[in-house]
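Asks: What follows is a predicted structure for the sequence shown.
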Amino acid sequence: MQTVNSDILTHRGSHFDLGVKTGEWLQQTPLLKNREKEWKKRMPRFDIHIKETYDIFQAYAPQIWEELQGMQEVLNLPTSQMILNFAHYRFTPLKNSGCTVFLGQDYMIRNYDYHPATYDGRYLLFQPNDGGLAQIGPTSRVTGRMDGMNEAGLSMGYNFMHRKHPGDGFVCYMIGRLILQYCKDVPEVIQLLKEIPHRSSFSYIVMDKHLNHAIIEVSPRTIDVRYDRTCTNHFKLLTHENRNYTKESKERLRRLLKKTPASIDKMSAFELFNNPEFEIYSKLFKSWSGTIHTSMYEPQSLTTHIALGENKTPTQINFGKWLEGQPLNITSLEGQIDTDLTFATH
């Protein structure tokens, strides 16, 4: 069993200044060196096009491009390296991965299951003053988000489906960022996902402040929406897009459905997800599908809960109070995961 940590960082200000702050944080960690080692072990299966990437960001997320510029000023990396590591737009089976999501009456809970070496170990509260919505949640590949909530109460998580037949487009963690950055409710998310180009096939699970919810099934070729409360790692509507092996995902979904009545309260649901006894939490870290964190979002109260690793009382953060100016009195998260694989920042 290994003790792991995640920094909690806050920033109020411009995207460029957030980029500067992020670059300074990166300089204090081995993340970039670890990333370089990973690229040497497995060459990227995509191309880098600077002009096309710049154009797509100007069309959909100009503020995030400013964030990249701020990072580049500190890191002094070539633009091609910035795009490779932080822009998360790809031009044309890697590894399996999990993730489980449940939508309660007034909360969303999910397990983020992946490989620890890809995990930033950074939880960010960001209140921009130059456009876009304030957001809270763990970061993914520095500039992306794998789940989170914004100031409008919109909560988001995604689940991997497959990477066969990829297209030119944004990858999942940048799409998660775009959702939190620019969407206030479920209809806006659906519209955004219909407009932007997608690299791979994922389900995006969202709940807004009005407690509307949706699971949007997306591939590079098509999109469909279901109004369900559970999601694992197979499509229910775009079944022709599913990978060949979905047995484990379907079995995990059956366990989830059996153990989550509609009336289950939020803390019981959190224990269900975070305690390996209930077989939702996964320890398959070497197969790229071990649970790294359990997170929960309450859209109406703008409250978040997160636990690193297993059997952990979640850390609760009142995002609404922070947005009103109340300082955060915690700077890190700590937990235990049953593996010797380390985070990208360790």
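Replies: Okay, I see it.
Asks: hey, let's count contacts and neighbours off CA atoms from now on
Replies: Will do.
Asks: could you pull out the strands for the stretch 151-300 of the chain?
Replies: Using DSSP state E, counting those that start in this stretch, the strands found in the stretch 151-300 of the chain span residues 155-162, 169-170, 201-207, 213-218, 223-226, 230-231, 283-284, 289-298.
Asks: Put this next to the previous one:
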Amino acid sequence: MGELTVSIEQYRGKSFDIGAGFGEHDRMKLIRERCEQLVQPIDVNEARTILSRFAPHLLNELEGIANALKISHEESIALFSGYDLPKLEGLGCTAIMTEEGYVRNYDFGPDFYDARLILRQPKEAYATCGYSLFGIGLHDGMNEHGLAVGLHFVSTRLHQKGLMAGLIVRIVLDRCRTVQEAEELLSELPHADEYNYSLADGLGNSAIVEAGPFQSHVLKGTRLCCANHFQMTPGQTPSENSLKRFEYIEKHAYIGIASWFNEFRNPKSPLFFHDYENLFGTLHTLMIDSSTLTLKTSIAGSEEIITIPFKRWMEGEELLISMVSVTL
């Protein structure tokens, strides 16, 4: 398959300036090309109205991106707002949440991967650290209050106009401090498709929100695992692969969150996948310790572990690493 290189980027300041810096990065050219191929004509005013209600600072960030790319604000919204996209189907994402923290794998294909780990500290929203999805969206990550969120694709069977899951993760992290706040916001946001959202916070709370265009259910507990099927919402048939991952975690003996991180990132684990050519390879593993605001991550089973002391970073300490590569 070749080499996968992930950039680690740091942005602080007003949302417009963050967007401008984000848009100037060389990775943005590829993301723009991908979005141009993907995005259908949308009602930009509808997208603007939704973002104005739930995350007005993202309109400023999109304007900064437009400035960097030398395109109109309207085109930037159309390309990167995550609104009214065609049906997008993902495959594997697995997570476990305990009172100790949060661990997750993201599984897909490298050709559809932003390969950007983004640290943002905007003046208009909470600081966040997570993996970029189609530009301003996030696959997963945490914020300055220790809230961790990740997305898990379930189904496009009820697809309608709404926000893609990556924008929903971003908005929740930008606005919410706790699992409870995230549950409430997830019930209000316009969902395009059915997804699980795995949640954990600095208070030791965990939840899975099964969300879609027309209904949502919340599952709570002190030890939860989440894959690519609903546990409570009727009308959806779980895939065999999703059930196997879920049952493996459910039946596993108790281990600490650091041991789960090693299990998830182990290339020999049943939770790790290598079928990158068919959009089912593990691209990153992350562990979030919400009590200390620490994120650890590894790329595609690499032995190199990247540790981000997010609290110190928010206080002004710069990360010294800007890139990590691994051979798939």
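Replies: That came through fine. Note that this is a predicted model, so its numbers are computed, not measured.
Asks: TM-score for the pair, please.
Replies: For this chain pair, the superposition-based TM-score is 0.93 by TM-score structural alignment, normalised by the length of structure 2; 326 aligned residues with a CA RMSD of 1.9 Å.
Asks: Distance to Gln316 of structure 1 and mean neighbour count for the strands of the stretch 151-300 of structure 1 - can I get that in CSV?
Replies: Written out in CSV, the entries for those read as follows (distance: least, CA to CA, whole Å; neighbours: other CA atoms under 10 Å):
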stretch, distance to Gln316 of structure 1, mean neighbour count
strand 155-162, 15, 27
strand 169-170, 31, 22
strand 201-207, 19, 27
strand 213-218, 22, 25
strand 223-226, 30, 16
strand 230-231, 23, 23
strand 283-284, 24, 19
strand 289-298, 9, 27
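Asks: Just send the ones you listed back as TSV, with distance to Leu257 of structure 1 too.
Replies: Below are those laid out as TSV (distance: least, CA to CA, whole Å):
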stretch	distance to Leu257 of structure 1
strand 155-162	17
strand 169-170	31
strand 201-207	16
strand 213-218	16
strand 223-226	16
strand 230-231	8
strand 283-284	20
strand 289-298	18
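Asks: and of those strands, who's closest to Gly137 of structure 1?
Replies: strand 289-298 (8.8 Å; CA to CA).
Asks: Can you spell out which helices and strands pack onto the closest one?
Replies: When contacts are defined as 3 or more CA pairs under 8 Å, 6 or more residues apart in numbering; DSSP states H and E, strand 289-298 of structure 1 packs onto strand 108-114, helix 266-274, strand 283-284, strand 303-308.
Asks: What range does that strand cover in structure 2?
Replies: Strand 289-298 of structure 1 lines up with residues 280-289 of structure 2 when matched by TM-score structural alignment.
Asks: what's the mean deviation for the matching stretch versus structure 1?
Replies: Compared with structure 1 after fitting, stretch 280-289 of structure 2 deviates on average by 0.9 Å (mean CA distance after the TM-score superposition for structure 1).
Asks: what residue lies at the spatial centre of structure 1?
Replies: The centre of structure 1 sits closest to Met146, judged by CA atoms, centre = their mean, with a distance of 0.2 Å.
Asks: Can you find the partner of it in structure 2?
Replies: Met146 of structure 1 maps onto His139 in structure 2, by TM-score structural alignment.
Asks: Report the secondary structure state of its match.
Replies: strand (DSSP: H, G, I helix; E, B strand; the rest coil).
Asks: That one: what's it in contact with?
Replies: 106, 130-133, 150-151, 166, 169 (CA atoms under 8 Å, 6 or more residues apart in numbering).
Asks: neighbour-wise, which of these leads?
Replies: Greatest neighbour count in the contacts of His139 of structure 2, by other CA atoms under 10 Å, goes to Gly150: 32 neighbours.
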